[in-house]
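Undergrad: curious how this folds, go ahead:
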Amino acid sequence: MESVIHFLYNLFYFLIVLSVLIFFHELGHFLAARRLGVKVLKFSLGFGPRVIGRTVGETEYLISALPLGGYVKLFGEEPEKGEDAPALSPEDRARSFSHAPVWKRILIVAAGPVFNMLLAYLIFTGSLSIGVPMYVPDFDSLMPVIETVIEKSPAEAAGFKPGDRIVSIDDRKISTWAQMTETIYTSAGKSLTIVVERDHQNMTLTVTPAPKTVDTEEGQKTVGQIGIGKSPHGAQIVAANPLEALVKGFQATWQWTYLTVEGLVRLVQGKLSMDNIGGPILIGQMSGQAASQGFGGLLFLIAILSITLGVMNILPIPVLDGGHLLFFVIEAVLGRPLSIRKREIAQQIGLALLLLLMALAFYNDIIRLFVKPG
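TA: Okay, the predicted model is just below:
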């Protein structure tokens, strides 16, 4: 029964977080289209069959059955094909997305990711304006690189040294400091084979984490420790007043965006494991954990995920906003759009890549649920 309640708790906050992210993203597309004179047919939170909805003016506002996304449907978004396509009146052409100048289409599509960044900025600025500091780590602080080794600790006895980078533990690739500590914490009294990188060479060390009793929310718990440490790196951002918060909020948004982009680059370069990719189950768990820290924790998570969503959507992958922007840039350079056939092929490839990424994220979620580290 307790596990069911925990699941429903995570699900509730997952839906709240996802709804806020989707609403702001689609709101960007919606407002830009309205402002630039393009007719908006539908604004939906969710995909699939309609659950509830209402038409106001010329737009139908919907909540749909599958809450894993959303969309804004624009008039003329998919141009009619063939000779039998009905001719549009001058009034309809003026309000059709596909007949709008390319610069208008670029602004409408880009507005979604821009609004994700705006949401993060508003949350950071609002928090700073009431005196809540923002900590933005640098990427090195997330990496499994040892900075200190405690004297007479299991790590010192095993031969660990400051500067060692943890590569793997018991043949499991380690990419982050948190991943490493979680594995060590759950391995008290168990011998671990750890590969470290030192002076550009790998070497294998064996260490047994010493058991230590600590207090947790569930009561006392025995965890493993080997006696290594890491100092926090990054920026502690504070604002003396609401006016300064306007500037510092931008600083926090920029630094978290940079951190997100750097993480994606490291994934592509193979410096970060694909194990770090997560899907809806991980987001649900994170939402529940953030909510347990209070309203501020939940807002902070929304800000970070909003930046991630904005960055991911701007990638030049067909079916994402960035893919559409790529098509429009090509159209602006060539003076004509790509053929419908070429766009369809590119979108099919983009959809396949996206489905593979979603499958990997879901697989990682399942592994995290049922396979314990170490």
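Undergrad: only C-alpha atoms for contact and neighbour calcs from this point on.
TA: Fine.
Undergrad: distance of residue 111 relative to residue 309?
TA: 13 Å (Cα to Cα, to the nearest Å).
Undergrad: which one of the two has more residues nearby?
TA: Just comparing residue 111 and residue 309: by other Cα atoms under 10 Å the higher neighbour count belongs to residue 111, 24 against 19.
Undergrad: OK, contacts around the more buried one?
TA: 25, 28-29, 32 (Cα atoms under 8 Å, 6 or more residues apart in numbering).
Undergrad: mind running it again at 7 Å?
TA: Residues in contact with residue 111 (Cα atoms under 7 Å, 6 or more residues apart in numbering) are 28-29, 32.
Undergrad: mind checking which of the residues you listed are in helices?
TA: With helices taken from DSSP state H, the overlap with the contacts of residue 111 comprises 28-29, 32.
Undergrad: possible to save those residues as TSV with neighbour count?
TA: TSV is the format used below for the ones in helices among the contacts of residue 111 (neighbours: other Cα atoms under 10 Å):
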residue	neighbour count
28	23
29	26
32	20
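Undergrad: just these now: which is nearest residue 205?
TA: residue 28 (52.4 Å; Cα to Cα).
Undergrad: any idea how far the closest one is from residue 289?
TA: In this view, residue 28 and residue 289 are 29 Å apart by Cα to Cα.
Undergrad: how about residue 31?
TA: Look at residue 31 and residue 289: by Cα to Cα, they are 33 Å apart.
Undergrad: one more to put side by side:
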Amino acid sequence: MSTVRLDRATTEAEHFVEQFFGGALSVVEYGVAFVLVLSVLVFIHEWGHYYIARRCGVQIESFSIGFGPELFGITDRAGTRWKFCLIPLGGYVKMLGDADPASMPSEAVATMSEEDKSNSFFYKSVGQRSAIVLAGPMANFIFAIAVFFVMFMTVGETFTPARISGVAPDTPAAAAGFESGDVVLAVDGRSIHRFEELQKNIRINAGSEVTITVDRDGRNVNLPVTPAVRVIDDGFGGKGQIGFLGVYGPSAPARVAEIEPDSMEEAAGLQPGDLIVELNGDLVYSASDLNNKIRDKADQPVSLTVLRGVDADVAGPEDAPADAEQVRIVLRPAPYTLGGEAEEGAEPATNTDEAEVVGTLPGIAWAPLPNITRIYSNPFHAAYRAVSETYSIGASTVTAIGQLLTGDRSVKELGGPLKIARISGDVAKQNVLSLLHFMVLLSINLGLINLLPVPVLDGGHLVFYALEALRGKPVSLRMQEYSFRVGLALVLCLMIFATWNDLAQFFGIGA
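TA: Predicted structure coming up:
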């Protein structure tokens, strides 16, 4: 009986490895990627502590990547042991007087000589100790800013104007009164310059009301809206939730690139190069806007106003020259039956349980989108954008943490080391830029998590130092010890829970 159970367990383990990582060889690849990514970020974090500690005259006994037994290392001239340890899930800088990686004071602190006191972390001023502790998270943020700074100058970034080219029916955007042609200016007072920024703000605010300010025909309009909650597959066996609004971003202009021979569009008089600017008297801003407007007009006569002979850089009615040749075309959009599955090609997709007949123009191939550009920043603008992007990601992370605490976001979305390993391997297989971007995201998250006011984390130490500054004396060692034990228990429980989430999502437990 035990042999059968062992065989079954072995089979399930092999199935998990095969499905989650893609086989034994991939386990090694993912493991190497995970260790490299985490080791670099941990080194950066601990280097922040190390650098400021040395500047403050603190003697560093060891600089460790990982926990547990040492695998290998070297000792420098200052007596610091630089080492890699067996368990690659963190790291620490052990300073003179530390009893453990959590920087609890050892018994020797009370009997130190004057010379040792001058080199010990625990005899430095509150300001110096705070600076040393804060330096770790700050190093993670500085790393993110530095990577973004280089990327914005050398690789550039996609820039899509924050212009709404269409509004999907029966969506939060439609209910809130958004219109084609609206230009988004701000979300809850935060300036929006790119459509990508609008998307990020909406994704993180699923189910929470936001006020979006748009420019409509030269006047500012505030539109309160609550993004609907969409549950999506996270690609790793689990589910996540994001917000969606129901607007189309800058889309391909409603300019005809090609006409299918002998189609009803050709018979109606449309020609390649025509720019459709009106449907039944309503302005048309893009191909997606037109497709949305004819959706409920299957096999019904519609009147199109097209501009003929205009330059290729004219993308919509707002760009049209006053003397452009206008041609009126009448046709009937062809009926097309949808049913049961999500439509493709538009955001958001609409799920239907019953068949639906929509109007289409199947004989037209639209001109490509001209509005998306790649911009490269000069050093000054790159520095501004790097700080801005780091702040934006950090703010989104803080919002997500708050949603977890209030129950607005499911704790099942928490990922553990297995999920991080999987993502590390996947992005490493793509390209260096994807890997760097993932490392930046992870670095910002690492910095923020360490600032949480939990004893054993940097934020917990800072709370004790703040209390010491207010009271004029340190918090008792016994209180610190008990607090660190509770903090360590909380961190371990969180790691166990996150790892359980990884396993539960893969095996479908509780789904």
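Undergrad: compute the number of surrounding residues for whichever residue in structure 2 pairs up with residue 24 of structure 1.
TA: Correspondence of residue 24 of structure 1 to structure 2, assessed by TM-score structural alignment: residue 44. Neighbours of residue 44 of structure 2 under the rule other Cα under 10 Å: 21.
Undergrad: the helix or strand residue 44 of structure 2 falls within packs against which elements?
TA: Assigned by DSSP states H and E, residue 44 of structure 2 falls within helix 24-55. Judged by 3 or more Cα pairs under 7 Å, 6 or more residues apart in numbering; DSSP states H and E, the packing partners of helix 24-55 of structure 2 are strand 60-75, strand 81-95, helix 126-154, helix 417-430.
Undergrad: and these as CSV, adding distance to residue 302 of structure 2?
TA: Putting the helices and strands packed on helix 24-55 of structure 2 into CSV (distance: least, Cα to Cα, whole Å) gives the following:
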stretch, distance to residue 302 of structure 2
strand 60-75, 68
strand 81-95, 64
helix 126-154, 46
helix 417-430, 47
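Undergrad: which residues in structure 2 form helices?
TA: 2-16, 24-55, 114-119, 126-154, 172-176, 195-204, 264-268, 287-293, 379-406, 417-430, 432-450, 458-471, 477-507.
Undergrad: so which of those helices is nearest residue 331 of structure 2?
TA: Smallest distance to residue 331 of structure 2 across those (Cα to Cα): 6.0 Å, for helix 264-268.
Undergrad: neighbours around the aligned partner of residue 471 of structure 2 in structure 1, how many?
TA: Aligned by TM-score structural alignment, residue 471 of structure 2 pairs with residue 334 of structure 1. Residue 334 of structure 1 has 10 neighbouring residues, counting by other Cα under 10 Å.
Undergrad: now do the same for residue 387 of structure 2: its match in structure 1.
TA: The equivalent of residue 387 of structure 2 in structure 1 is residue 250 (alignment by TM-score structural alignment).
Undergrad: how much space between the nearest residue to that match once chain neighbours are set aside and residue 222 of structure 1?
TA: Leaving aside its sequence neighbours, residue 250 of structure 1 sits nearest to residue 121 (Cα to Cα, 6 or more residues apart in numbering; 6.1 Å). Computed as Cα to Cα, the residue 121 of structure 1 to residue 222 of structure 1 distance reads 40 Å.
Undergrad: of these two, which one has the most company?
TA: Neighbours of residue 121 of structure 1 and residue 222, each counted by other Cα under 10 Å, are more numerous for residue 121; the result is 24 against 16.
Undergrad: so that one touches residue 249, yeah?
TA: Yes. With contact defined as Cα atoms under 7 Å, residue 121 of structure 1 reaches residue 249; the gap is 5.6 Å.
Undergrad: common neighbours of these two, please.
TA: Counting by Cα under 7 Å, 6+ apart, no residue touches both residue 121 of structure 1 and residue 249.
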